[in-house]
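**Q** my questions concern the predicted model and sequence given below.
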Amino acid sequence: MSENEHNEPTNVPLAGVIGWPIAHSRSPRLHGHWLQRYGLKGHYVPLPVRPEHLAEVLRTLPRAGFVGVNVTIPHKEAVLALADVVTDRAALIGAANTLIFRPDGKIHADNTDGYGFIANLRQSAPDWIPEFGPAAILGAGGAARAVVASLLDAGVPEVRLANRTRLRAEQIRSEFGARVVVYDWGQAGNMLEGVATAVNATSLGMEGAGSLRVPLDALPPEALATDLVYTPLDTPFLIDARARGCQTVDGLGMLLHQAAPGFERWFGRKPEVDDELRRAVLA
């Protein structure tokens, strides 16, 4: 190695995903596939960070060559208070999943979950028309908030919401306004009547979680049904909806699409979401 080579900094961009725990995350495989596919310099790593260390870690990462991180449970709300710049959609949703460490030292927080949700529907169901009728969402957690925001933004005339704890659904209605209508969890089956889009935004139906015991008898066969759960890929909710004649979209695409804006900002290349990527992430 020449002396000149030895002195030049490499400046390989680093990014990662912060959570606690983090071993289950598919993000390193996802971003790693894109880096390899486009022959880009860069690394994307899992970063297990305890809640009490979050602020300290976020201050340290840019100094260690990090250009940004994805954020997952339990840090998605906490990072908003630590960011210098928060996008409107992240503020509205009350959570961030993508941080950009800017050259001026500021931390920029965004939420791309809603973007990923809509991009997945548009790619997997090109005939889907949001304005066609009401949407029904089961669940009122952080992911559901992103879905509500994105559906209202896409032009859905009404969003019907049911959650096991009604208060959480009421909070969403108070923040997002009159186009959100809250139903009791016991009436969740009835809220599906006449909808054009049905979304399971609960963890029910996930491997190791409980069953989603909401009857789908009122779900119109021309509706589109999608599940945010992607383990298993074909959830009981999707299987039941398909048996009624509905078009279904699995939840993996949302994970893939929500990753794209961060990747583009960090590594300078707009990545493609396609079958090759799905196979790589599922491998």
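**A** Great, that's in hand. Values in this document were obtained by computation on a predicted structure and should not be read as measured data. Numbering: from 1, shown residues only.
**Q** switch to C-alpha atoms for all contacts and neighbour counts from now on
**A** Noted.
**Q** could you look up the SS state of the nearest residue to His31 once chain neighbours are set aside?
**A** Of all residues beyond its chain neighbours, the one nearest His31 is Tyr44 (6.5 Å), with distances taken as Cα to Cα, 6 or more residues apart in numbering. Here Tyr44 is recorded as strand under DSSP: H, G, I helix; E, B strand; the rest coil.
**Q** next up, a second structure to put side by side with the first:
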Amino acid sequence: MTNPYAEVIGDPIAQSKSPAIHTYWLEQLNLTGTYHATHVTRAGLTDYLTQRRTDPDWRGCNVTMPHKQAVMPLLDHLDPLAARVGAVNTIVPENGKLVGYNTDVPGFLEPLQPMLTQSHLFRMARILGAGGAARAIVTALADQGMVIVLAARDPAKAQVLLGEIDPTGEHHIAELGHFAAPTDFAFDDRAGCFDLIVNATALGMVGQDELAFDLSHAPPGAVFYDIVTSPLDTPFLRAARGAGFRTVDGLSMLIGQADHAFRRFFGAKPPRGPADTELRARLTA
């Protein structure tokens, strides 16, 4: 009798909410299988994958920081989207080979789909941060026809990231500190436009400094999106919501990317819609 399982690997890993998400879906679908967190260091990454290759019960793993790029040369094949992003967050054994995928891209876009299905005269995203998380976000939004302003402590790093992912796009670079100070820029009414402001940094997370962002940089009608999940309601989102802006929290992306990974691990579509409400209650209890 087989005992299929999947897992999430990272360093550290105890904080991951992925086991709770996948376990909830397995329970709801009454599927045989388990999902847990496994602590894997950078030094142990090669040995971990070598061991899992020969485990018939292993269905794959999610990959979190700091391994999303380090695992790439250790895999047999990269899905084209993962290759373009330059990061892997899902590994699946397929026909004796280890295949790397990136489900962060569709996961990030999922809560934005109702807005992105509309026609706009212009789309702009201000993305704060140029680290690993930003790679998937830049890829996702560039594919949606958005002009990107990528802000980083090191603008040269942001320039390299944009050049790798969307070299022909008409995007812009800014220093992260630019958005901390007030601006007197006179936005128009932005009718027919879609503006998005994304925190792709760890700022605002438990144990980190707050993200300094002055709301004068937000065009009317902008949507604020924070990928931080602990705390779920960050100061960045609270300030935006208090000023009347729409907000999207980090659980939206986390659950969205897990949906795509779950299908590959367990061959089933997870329960969504009303089930998301109970899942969120579990994750925030």
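**A** Thanks, I have the structure now. Keep in mind that this is a model prediction, so the values were computed, not measured.
**Q** give me the TM-score for these two chains.
**A** Overlay of the two chains. TM-score (TM-score structural alignment, normalised by the length of structure 1): 0.89; 269 aligned residues with a Cα RMSD of 1.9 Å.
**Q** residue in structure 1 matching Lys269 of structure 2?
**A** Matched to structure 1 by TM-score structural alignment, Lys269 of structure 2 sits across from Lys270.
**Q** can you map out the strands along structure 2?
**A** 5-10, 34-39, 58-63, 77-78, 90-94, 97-101, 122-128, 147-152, 172-175, 193-199, 223-226, 246-248 (DSSP state E).
**Q** any chance of a markdown table for those, columns distance to Leu211 of structure 2 and mean neighbour count?
**A** Formatted as a markdown table, these follow (distance: least, Cα to Cα, whole Å; neighbours: other Cα atoms under 10 Å):
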| stretch | distance to Leu211 of structure 2 | mean neighbour count |
| --- | --- | --- |
| strand 5-10 | 24 | 22 |
| strand 34-39 | 28 | 18 |
| strand 58-63 | 25 | 25 |
| strand 77-78 | 34 | 18 |
| strand 90-94 | 29 | 22 |
| strand 97-101 | 30 | 21 |
| strand 122-128 | 9 | 21 |
| strand 147-152 | 12 | 22 |
| strand 172-175 | 13 | 18 |
| strand 193-199 | 8 | 21 |
| strand 223-226 | 10 | 25 |
| strand 246-248 | 15 | 17 |
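**Q** output those strands as JSON lines; include the columns distance to His260 of structure 2.
**A** Output for the strands of structure 2, formatted as JSON lines (distance: least, Cα to Cα, whole Å):
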{"stretch": "strand 5-10", "distance to His260 of structure 2": "13"}
{"stretch": "strand 34-39", "distance to His260 of structure 2": "15"}
{"stretch": "strand 58-63", "distance to His260 of structure 2": "11"}
{"stretch": "strand 77-78", "distance to His260 of structure 2": "16"}
{"stretch": "strand 90-94", "distance to His260 of structure 2": "9"}
{"stretch": "strand 97-101", "distance to His260 of structure 2": "10"}
{"stretch": "strand 122-128", "distance to His260 of structure 2": "24"}
{"stretch": "strand 147-152", "distance to His260 of structure 2": "26"}
{"stretch": "strand 172-175", "distance to His260 of structure 2": "31"}
{"stretch": "strand 193-199", "distance to His260 of structure 2": "22"}
{"stretch": "strand 223-226", "distance to His260 of structure 2": "20"}
{"stretch": "strand 246-248", "distance to His260 of structure 2": "19"}
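**Q** nearest to Phe187 of structure 2, out of those strands?
**A** Closest approach to Phe187 of structure 2 among the strands of structure 2 (Cα to Cα): strand 193-199, 11.5 Å.
**Q** and Arg213 of structure 1, how many neighbours?
**A** 13 (other Cα atoms under 10 Å).
**Q** give the contact list for it.
**A** Counting by Cα atoms under 8 Å, 6 or more residues apart in numbering, Arg213 of structure 1 makes contact with nothing.
**Q** repeat that for Gly155 of structure 1.
**A** Counted by Cα under 8 Å, 6+ apart, Gly155 of structure 1 has contacts 130-131.
**Q** relative to Met146 of structure 2, how far out is the residue nearest the centre of structure 2?
**A** Nearest residue to the geometric centre of structure 2 (Cα atoms, centre = their mean): Asp104, 4.4 Å. Using Cα to Cα, to the nearest Å, we find Asp104 of structure 2 at a distance of 18 Å from Met146 of structure 2.
**Q** now the match of Lys269 of structure 2: how far from Ser124 of structure 1?
**A** From Lys270 of structure 1 over to Ser124 of structure 1 (counting by Cα to Cα), the distance is 19 Å.
**Q** identify the residue nearest the residue nearest to the centre of structure 2 in space, chain neighbours excluded?
**A** Nearest one to Asp104 of structure 2, counting by Cα to Cα, 6+ apart, is Gln257 at 5.1 Å.
**Q** excluding its backbone neighbours, what's nearest Val86 of structure 1?
**A** Nearest one to Val86 of structure 1, counting by Cα to Cα, 6+ apart, is Ala109 at 4.8 Å.
**Q** residue in structure 2 matching the one you found?
**A** Alignment note (TM-score structural alignment): Ala109 of structure 1 maps to Gly100 of structure 2.
**Q** circling back: contacting residues for the residue nearest to the centre of structure 2?
**A** By Cα under 8 Å, 6+ apart, the contact set of Asp104 of structure 2 is 89, 136-137, 253-254, 256-257.
**Q** which of those residues sits closest to Gly177 of structure 2?
**A** Ile137 (20.1 Å).
**Q** can you tell me which residue in structure 1 aligns to that closest one?
**A** Under TM-score structural alignment, Ile137 of structure 2 pairs with Val147 in structure 1.
**Q** distance of that match relative to Arg278 of structure 1?
**A** Val147 of structure 1 is 22 Å from Arg278 of structure 1, by Cα to Cα.
**Q** the two: who's more crowded?
**A** Per other Cα under 10 Å, whichever of Val147 of structure 1 and Arg278 has more neighbours is Val147, with 25 against 14.
**Q** list the contacts of the closest residue to that one other than its chain neighbours.
**A** Spatial nearest neighbour of Val147 of structure 1, excluding adjacent residues (Cα to Cα, 6+ apart): Gly114 at 5.3 Å. Applying Cα under 8 Å, 6+ apart to Gly114 of structure 1 gives the contacts 146-147, 149-150, 258.
**Q** quick one: buried residues of stretch 276-285 of structure 2?
**A** Buried residues in stretch 276-285 of structure 2, counted by 16 or more other Cα atoms under 10 Å: Leu279.
**Q** how big's the offset between the biggest helix by length in structure 2 and structure 1?
**A** Ranked by residue count under DSSP state H, the longest helix found in structure 2 is helix 250-266. Its aligned residues in structure 1 lie a mean 0.9 Å from helix 250-266 of structure 2 after superposition (mean Cα distance after the TM-score superposition for structure 1).
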